[in-house]
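Colleague: Predicted coordinates and the sequence they were generated for:
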Amino acid sequence: MTDDGTLILPLQGEIDILTVEQLRVELGDAVDRRPRRLVVDMAGVSFIDSTGLGALISAFQRARVNGTGFLLANPSTQVRQVLVLSGLMEVVPVTP
């Protein structure tokens, strides 16, 4: 965690039905640490499906209840398209 209370969670690979449970655990652990802000760095994510989107939404909701800022960062062009098409970018802040 950084000095300003930001926790950065880097993700890698494909997020799908086979890997989503691990993602849920990692996101849950990160939210439970109650950082001021949680940045989910998606630079290393090559693919995300609907189960992965669901895990992100759930973590975003839990973070909001805890008063934790939640931000998705650095999605690839492909992943960004999925975020746009799903409508997730209208709810969750995303940086370049």
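Modeller: Alright, I've got the coordinates. As the structure is a computational prediction, the values presented were derived from the model and not from experiment.

Colleague: rest of the way, CA atoms for contacts and neighbours
Modeller: Noted.

Colleague: Which strand in the chain has the most residues?
Modeller: Criterion DSSP state E: the longest strand present in the chain is strand 37-48.

Colleague: tell me which residues of it are tucked away?
Modeller: Residues of strand 37-48 classed as buried by neighbour count (16 or more other CA atoms under 10 Å): 37-43, 45-48.

Colleague: As JSON lines, these with distance to Leu88 would be great.
Modeller: Output for these, formatted as JSON lines (distance: CA to CA, whole Å):
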{"residue": "Arg37", "distance to Leu88": "18"}
{"residue": "Leu38", "distance to Leu88": "16"}
{"residue": "Val39", "distance to Leu88": "15"}
{"residue": "Val40", "distance to Leu88": "14"}
{"residue": "Asp41", "distance to Leu88": "16"}
{"residue": "Met42", "distance to Leu88": "14"}
{"residue": "Ala43", "distance to Leu88": "17"}
{"residue": "Val45", "distance to Leu88": "16"}
{"residue": "Ser46", "distance to Leu88": "17"}
{"residue": "Phe47", "distance to Leu88": "15"}
{"residue": "Ile48", "distance to Leu88": "12"}
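
Colleague: The structure to be compared is supplied as follows:
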Amino acid sequence: MEGQLGNHQVAVDLAAVSFIDSTIINLFIETRNEATAMDRSFVVASPSPPVRRVLGVTGVLEFLTGSG
């Protein structure tokens, strides 16, 4: 398709992050929803164990990472 810039993917590496709160989680959810609406990809990659736990407890781990 002419004018198409290609496949745009964003992965946020959280391997070195030890804490996130609801502000960041909401930002990630909004960003993923906006990316999806524009046929783009946004994922949280390599969440550290404490971040993985928070994402799991809040029920968004699979939604943001694509894994369980």
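Modeller: Now that the structure is in, tell me what you want to look at. None of these values were measured; they are calculated from a predicted model.

Colleague: what's the TM between chain one and chain two?
Modeller: For this chain pair, the superposition-based TM-score is 0.78 by TM-score structural alignment, normalised by the length of the second structure; 62 aligned residues with a CA RMSD of 1.8 Å.

Colleague: now the longest strand of the first structure: which residue numbers in the second structure?
Modeller: Aligned by TM-score structural alignment, strand 37-48 of the first structure falls on residues 9-20 of the second structure.

Colleague: And that stretch, how far out from the chain middle?
Modeller: Remark: stretch 9-20 of the second structure is offset 8 Å from the chain centroid, using CA atoms, centre = their mean, to the nearest Å.

Colleague: before we move on, back to that, now for the longest strand of the first structure, which elements pack on it?
Modeller: Counting contacts by 3 or more CA pairs under 8 Å, 6 or more residues apart in numbering; DSSP states H and E, strand 37-48 of the first structure packs against strand 6-15, strand 69-73, helix 77-86.

Colleague: Minimum distance to Gly52 of the first structure: which of these has it?
Modeller: strand 6-15 (5.5 Å; CA to CA).

Colleague: In the second structure, point out the residues matching the closest one.
Modeller: Using TM-score structural alignment, strand 6-15 of the first structure corresponds to no residues of the second structure.

Colleague: Name the residues of that strand that come out as buried.
Modeller: Under the neighbour-count criterion of 16+ other CA under 10 Å, strand 6-15 of the first structure has 6-9, 11, 14-15 buried.

Colleague: okay but Ala11 of the second structure is in contact with Pro47, surely?
Modeller: No - contact criterion CA atoms under 8 Å: Ala11 of the second structure and Pro47 do not qualify, at 11.0 Å.
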